[in-house]
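Q: Kindly return the folded structure for what I paste below:
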Amino acid sequence: MFKILIVEDDKKMSEIILENIVRWGFEGHRVENFNDTFNDFVKYDPQLVLMDINLPSHDGFYWCGKIREVSKVPIIFISSRNTNMDIIMAVNMGGDDFIQKPFSLDVLMAKVNALLRRTYDYINAFSSVIEHQGVVLNLKDSSVIYNDNKLELTKNEFKILYTLMQDKGEIVSRDEIMRALWEDESFVDDNTLTVNINRLRKKLEDIGLKNYIQTKKGQGYVIL
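A: Model prediction:
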């Protein structure tokens, strides 16, 4: 689920935006201590930021610059300021879009959805790792890293873990996993899948990941 950080000084406005974000199926978090905006960003680790320009202490341009020092996460500026200079500053500081207040919530969510889709479709196509709950799967060398322990996987073990991590939080059926393992017309039967999953579980346990892959009887497997 995508997480969205709301950096908006108008409490009522930020609450309305948060309600709308949740209604669309996203997670949201409102910054309340604007002196601690950057730490909120680091702790929450969002996939998108909605950033007002007029903020206490430091303005949105300042916080955008701080975020850009460590992250390329998409940032949408939302502001009542509408001069060409404000828009140019927003872009130059690393903003990806600009919405002038007052705005339609439907327009805001259309822009949010479009930016998330563009950003994360691109990133997923070229990313070299998948991370979940501190477990890092390296797509380049089929290895797993957890708590500084590195684990080498076979081709089948890698494909099983990749499939489950791609759909983390969702039950993946045995048939889906077997289709992922079907390559070059080499047949993978039900027993072969069981053997590979058991080996993968044993390897994960050896680096401290007990019960990382859970069985849902009669349904399949899931990583939570």
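Q: Only C-alpha atoms from now on, for both contacts and neighbour counts.
A: OK.
Q: need the contact list for residue 30.
A: 5-8, 14-15, 18 (CA atoms under 8 Å, 6 or more residues apart in numbering).
Q: So which of those is the closest to residue 34?
A: Ranked by distance to residue 34 (CA to CA), the contacts of residue 30 are led by residue 7 at 8.0 Å.
Q: what residues are up against that closest one?
A: 14, 30-31, 34, 37, 49-52.
Q: Return the subset of those lying in strands.
A: Using DSSP state E, the members of the contacts of residue 7 that fall within strands are 30, 49-52.
Q: since we're on the residue lying closest to residue 14 once chain neighbours are set aside, how many residues are nearby?
A: Of all residues not flanking residue 14 in the chain, residue 8 sits nearest, at 5.7 Å (CA to CA, 6 or more residues apart in numbering). Residue 8: 25 surrounding residues under other CA atoms under 10 Å.
Q: here's the other one to compare against:
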Amino acid sequence: MTAILIVEDDAKLAELLEGYLEKYGYQAEVADNFNDVMAIFERIEPQLVLLDVNLPKFDGYYWCRQIRKTSVCPILFISARSEQMDQVMALEHGADDYITKPFNYDVVMAKIRSQLRRAYGEYAQAGGERIHEQSGLTLYPERMEATYEGREVSLSKKEAVLLEALMKQYPKVVNRDSLLEKLWDDESFVDENTLNVNVTRVRKKLKDLGIENGIETVRGEGYRLPTDWKGAR
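A: Take a look at the predicted model:
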């Protein structure tokens, strides 16, 4: 049975979500200790997490980052915060979707089913672990790690998706619209500035590996890995 972890400090709402999920055949678990959400996550090993932003002690962004260190399971934020920046922060910290309160339970269920299909079902990547290599750079997108000449860096989910798109198309230019589609898929909110932010972050991660100028900007088109990859160090 598919396990879903609910991290929500509104006890009434958490109870309603739990009942709704169980009605549709899911195993719903409600977090009862907001000081150590990771302990609950590791015990339950859920296939999906519903995560509030406003939580005691540490907020949802913090717990999202902690989960992303060990898992790529879908994370859906559920929050009363409706500002665009809150949605941007959630996505950049590794979330897969952002649902604002009050919400329609049928919409929540549809989004849960969509994320589960994408992660484990008919839309999931078939076969073993994906590995991409280019001139000494190795990317493990599912681990959210990259290595180069003995060095290793951790990546956020969005950084891994961005770098994978560039490596798969090397040496071609990947246009901005294509990258935005890969990064945010069917999300309702898209801000091109967030693409710039993620490109900057990936450049920094590549620099940490010893690769200078690791992503080339092609004005008016998009981005690509430089053709003189080995020399760009």
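Q: among the ones in strands among the contacts of residue 7 of the first structure, who's most crowded?
A: Going by other CA under 10 Å, residue 52 tops those with 27 neighbours.
Q: how far away is that residue from residue 120 of the first structure?
A: 23 Å (CA to CA, to the nearest Å).
Q: Distance to residue 89 of the first structure added to the ones in strands among the contacts of residue 7 of the first structure, as CSV?
A: Shown next, in CSV, are these (distance: CA to CA, whole Å):
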residue, distance to residue 89 of the first structure
30, 24
49, 17
50, 16
51, 13
52, 13
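Q: Can you name the two of these that sit furthest apart?
A: Most distant of those, by CA to CA, are 30 and 52, 11.8 Å apart.
Q: so what sits against both of the two?
A: Counting by CA under 8 Å, 6+ apart, the shared contacts of residue 30 of the first structure and residue 52 are 7-8.
Q: so how far does the helix or strand hosting residue 117 of the second structure sit from its counterpart in the first structure?
A: Using DSSP states H and E, residue 117 of the second structure maps to helix 105-120. Helix 105-120 of the second structure differs from its equivalent in the first structure by a mean of 0.6 Å after superposition (mean CA distance after the TM-score superposition for the first structure).
Q: how many neighbours does residue 86 of the first structure have?
A: 15.
Q: Could you say which helix or strand holds it?
A: Secondary structure (DSSP H and E) places residue 86 of the first structure in helix 84-92.
Q: and the angle from that helix to strand 48-52?
A: Per axes from the mean of the first three to the mean of the last three CA atoms, to 10 degrees, the angle that helix 84-92 of the first structure makes with strand 48-52 is 150 degrees.
Q: superposed on the second structure, where does helix 84-92 of the first structure end up, distance-wise?
A: Once fitted to the second structure, helix 84-92 of the first structure is off its aligned match by 0.4 Å on average (mean CA distance after the TM-score superposition for the first structure).
Q: centroid residue for the second structure?
A: Nearest to the mean C-alpha position of the second structure, counting by CA atoms, centre = their mean, stands residue 94 at 3.3 Å.
Q: The closest residue to that residue other than its chain neighbours and residue 198 of the second structure, how far apart?
A: What sits nearest to residue 94 of the second structure in space, not counting adjacent residues and going by CA to CA, 6+ apart, is residue 157, at 5.4 Å. For residue 157 of the second structure, the distance to residue 198 of the second structure (CA to CA) stands at 10 Å.
Q: who's more crowded, those two?
A: residue 157 (25 against 19).
Q: Pretty sure the more buried one sits against residue 91.
A: No. Look at residue 157 of the second structure against residue 91 with CA atoms under 8 Å: they stay out of range, at 9.1 Å.
Q: just the helices in the second structure please.
A: 11-23, 37-44, 60-68, 84-92, 105-120, 157-169, 176-184, 192-208 (DSSP state H).
Q: Make TSV from these and add distance to residue 76 of the second structure to it.
A: Formatted as TSV, the helices of the second structure follow (distance: least, CA to CA, whole Å):
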stretch	distance to residue 76 of the second structure
helix 11-23	13
helix 37-44	14
helix 60-68	10
helix 84-92	9
helix 105-120	8
helix 157-169	14
helix 176-184	13
helix 192-208	19
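Q: Select, out of those, the one closest to residue 148 of the second structure.
A: The nearest among those, by CA to CA, is helix 192-208 at 8.7 Å.
Q: counting contacts, what elements does the closest one pack onto?
A: The contact analysis (3 or more CA pairs under 8 Å, 6 or more residues apart in numbering; DSSP states H and E) places helix 192-208 of the second structure against helix 157-169, helix 176-184.
Q: most neighbours per residue, which of these?
A: Per residue and on average, the most neighbours among these fall to helix 157-169, with a mean of 20 (mean count of other CA atoms under 10 Å).
Q: residues in the first structure matched by that one, start to end?
A: Alignment of helix 157-169 of the second structure against the first structure: no match, by TM-score structural alignment.
Q: And the contacts of that helix?
A: 68, 72, 91-92, 94, 132-134, 139, 141, 144-145, 173-174, 179, 182-183, 198-199, 201-202, 223-225.
Q: between it and helix 84-92, how many degrees?
A: Using the same axes, to 10 degrees: helix 157-169 of the second structure against helix 84-92 is 60 degrees.
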